[in-house]
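Give me a 3D structure for the following:
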Amino acid sequence: MPVNLKTLFKKKEKGEKITIVSTYDYWSAKLCDEVGIDCILVGDSLGTVIKGEKHTLSVTLEEVIYHTKCVMRGVKEAFVIADMPFMSYQVSLEKAVENCGRVIKETGANAVKLEGGEEIAEIVYRLRSIGIPVVGHIGFTPQSINVFGKPAVVGKRAEEAEKLRRDFKALEDAGAFMIVLESVPTSLTKELWEKSRSIVIGIGAGKFTDGQVLVFHDIVGLFEDFKPKFVRRYLEGAKLIKEALKNFKQDVLSGKFPSEEESYG
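Model prediction:
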């Protein structure tokens, strides 16, 4: 059965953890779906993972739509969330509604994700009121990299922790059904989670959450440019692939490929 909002909240109520994988194409989405991953996030992390950029700021609305369409073709049951890119929702309330509506309408995704807290609460409320489910994202927010300077833990200082509390409450009150906490101290995550009405998802925020999200290419070891502390690699995929490519090259150079069995008579 396809995963929906009721399914996800039932998991929260039962204390069953929710799994989310961020990925960007048909084949990886299909693999996630086939093993029962609950949600797939088409993240703007495609800027670094797919495009090879230093950050996510260059990702366009058209690119998110394109990659979300690819993901949707590989999914039968997972709940798909599309990440709204930088400046696709910050310009005005009207533009935010228009762009989020376009993503849902053109891709068939189940929800959108926005970065920010109090400052986007009105947008979240408007989207929710017209039937667009919203995922919030606070803590370290990659679209604010020019403010942070570099990836950092957010919430260690008292003023940061208090801002996160206000942001979390603002998003919940506005109707965000899910809130992602990125690079937040475990103790603060636990505090927010224990009082939460929304589904709380962690990435570098400790285990006191309703679930976890990681990038597909990190999980299987395909992305080697950098490895955040919170990433666990379950496969050294890049090493395996490079070994296969070396073997292919050697077989071509030595004349072992193609063989008679791999040729037409």
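
From here on, just use CA atoms for contacts and neighbour counts.
Noted.

wait, what's in contact with the closest residue to Tyr89 other than its chain neighbours?
In space, Tyr89 comes closest to Ala96 once its chain neighbours are excluded; the distance is 3.9 Å by CA to CA, 6 or more residues apart in numbering. Counting by CA atoms under 8 Å, 6 or more residues apart in numbering, Ala96 makes contact with 88-90, 123.

and for comparison, fold this next one:
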Amino acid sequence: MTTTRGLRDREEPITMLTAYDAQTAAVVDEAGIDVVLVGDSMGNTALGYDSTLPVTMADVRSRTAAVARAVEDALVVADMPFLSFGLEEAESVRNAGELLKEADADAVKIESGPHTVETTRRMTEVGIPVMAHLGLTPQHVNRLGGYTRQGTDEEAAAEILDLARAHEEAGAFALVLEHVPSNLAAAVTEALETPTIGIGAGADCDGQVLVVDDVIGLGEWSPPFSRQFGDVRGEMERAIEDYRDAVETGEFPGEEHAHVEEDLEDVYRPDDG
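Below you'll find the model as predicted:
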């Protein structure tokens, strides 16, 4: 079984994928993926929102519990949704602890900044493993003005590096770097003992994460730094269209899909009276 400590000791690149339901989580786990992230990306992929901002603690708790019930070997990390952390330390710790106690997560991920260093430290002190997240942080989309690449000038890059070191010192067991220049991600990876997991951050991180819908080709669009390894959407469309046609033509259900109980024949005989 993958552990937070085990990620640091790995020689092979760390593999991480999102999952938001038991069936997907089981497939991801059986494929040997190291970390299953119950991401707040569920807002865009599973819940029909335009961003991650509307996702609630109840959403994450329910879906994390479903994923945890299906996973045997992978590390289950729950994303802390917008405004569930970073306001008051006690509330942040309580919310994170709830995901471990009630939803059976192994760890939490928080979109990080200067305000989350001490939160990370306190969570770690009370036994809550924390995965930090720097670079593009989608919960800050309104402040950032869109989903743009981060750390593209020297000042911004230095801030990301400083925050990465600060979160490592505070106890974060891993760090996601999203949509940053690959040379910046390489510099952060070189500077830390804590493993880095990239998404749109080049090949020099200690591991990679993608949204599972992008990997399997379920959505209509995926970001330029992603890659579709399958065409699940196309397969679903073909299967559903075939089902529709079979029902409309009377091909389905056939005799092999039904059962006739001979003992019930008398029940359906016309009334002789």
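
among the contacts of Ala96 of the first structure, which recur in the second structure?
By both residues aligned by TM-score structural alignment, their matches' CA atoms under 8 Å, the contacts of Ala96 of the first structure still in contact after alignment to the second structure are 88-90, 123.

quick one on the thing from earlier: neighbour-wise, which one of the contacts of Ala96 of the first structure leads?
Highest neighbour count within these, by other CA atoms under 10 Å: Ile123, with 23 neighbours.

residue in the second structure matching that residue?
Applying TM-score structural alignment, one finds that Ile123 of the first structure aligns to Thr119 in the second structure.

and that match, what helix or strand is that in?
Taking DSSP states H and E as the criterion, Thr119 of the second structure maps to helix 117-125.

Ile132 of the first structure versus the residue nearest to Tyr89 of the first structure, what's the distance?
Using CA to CA, to the nearest Å, Ala96 of the first structure is found at 12 Å from Ile132 of the first structure.

With Ala29 of the first structure instead?
22 Å.

where exactly do the helices run in the stretch 51-200 of the first structure?
61-73, 93-107, 121-129, 145-148, 158-174, 186-194 (DSSP state H, counting those that start in this stretch).

Let's have those in TSV, adding distance to Val35 of the first structure.
Shown next, in TSV, are the helices of the stretch 51-200 of the first structure (distance: least, CA to CA, whole Å):
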stretch	distance to Val35 of the first structure
helix 61-73	15
helix 93-107	23
helix 121-129	30
helix 145-148	34
helix 158-174	31
helix 186-194	27
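
Indicate which one of those helices is closest to Asp218 of the first structure.
Taking CA to CA, helix 61-73 is the member of the helices of the stretch 51-200 of the first structure nearest to Asp218 of the first structure, at 17.6 Å.

now the closest one against helix 93-107, angle please.
Interaxial angle, helix 61-73 of the first structure versus helix 93-107 (axes from the mean of the first three to the mean of the last three CA atoms, to 10 degrees): 30 degrees.

Contact partners for the counterpart of Val35 of the second structure in the first structure?
In the first structure, the residue paired with Val35 of the second structure is Cys39, using TM-score structural alignment. Cys39 of the first structure makes contact with 3, 18-21, 78-81, according to CA under 8 Å, 6+ apart.

can you redo the residues you listed as TSV with distance to Arg233 of the first structure and neighbour count?
TSV is the format used below for the contacts of Cys39 of the first structure (distance: CA to CA, whole Å; neighbours: other CA atoms under 10 Å):
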residue	distance to Arg233 of the first structure	neighbour count
Val3	26	17
Ile18	19	20
Thr19	15	17
Ile20	15	24
Val21	13	25
Ala78	22	25
Phe79	23	23
Val80	23	27
Ile81	23	24
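
related to what we said a few turns ago, with the first structure superposed, average distance for the helix holding Thr119 of the second structure?
Taking mean CA distance after the TM-score superposition for the first structure, the mean distance separating helix 117-125 of the second structure from the aligned residues in the first structure is 0.4 Å.
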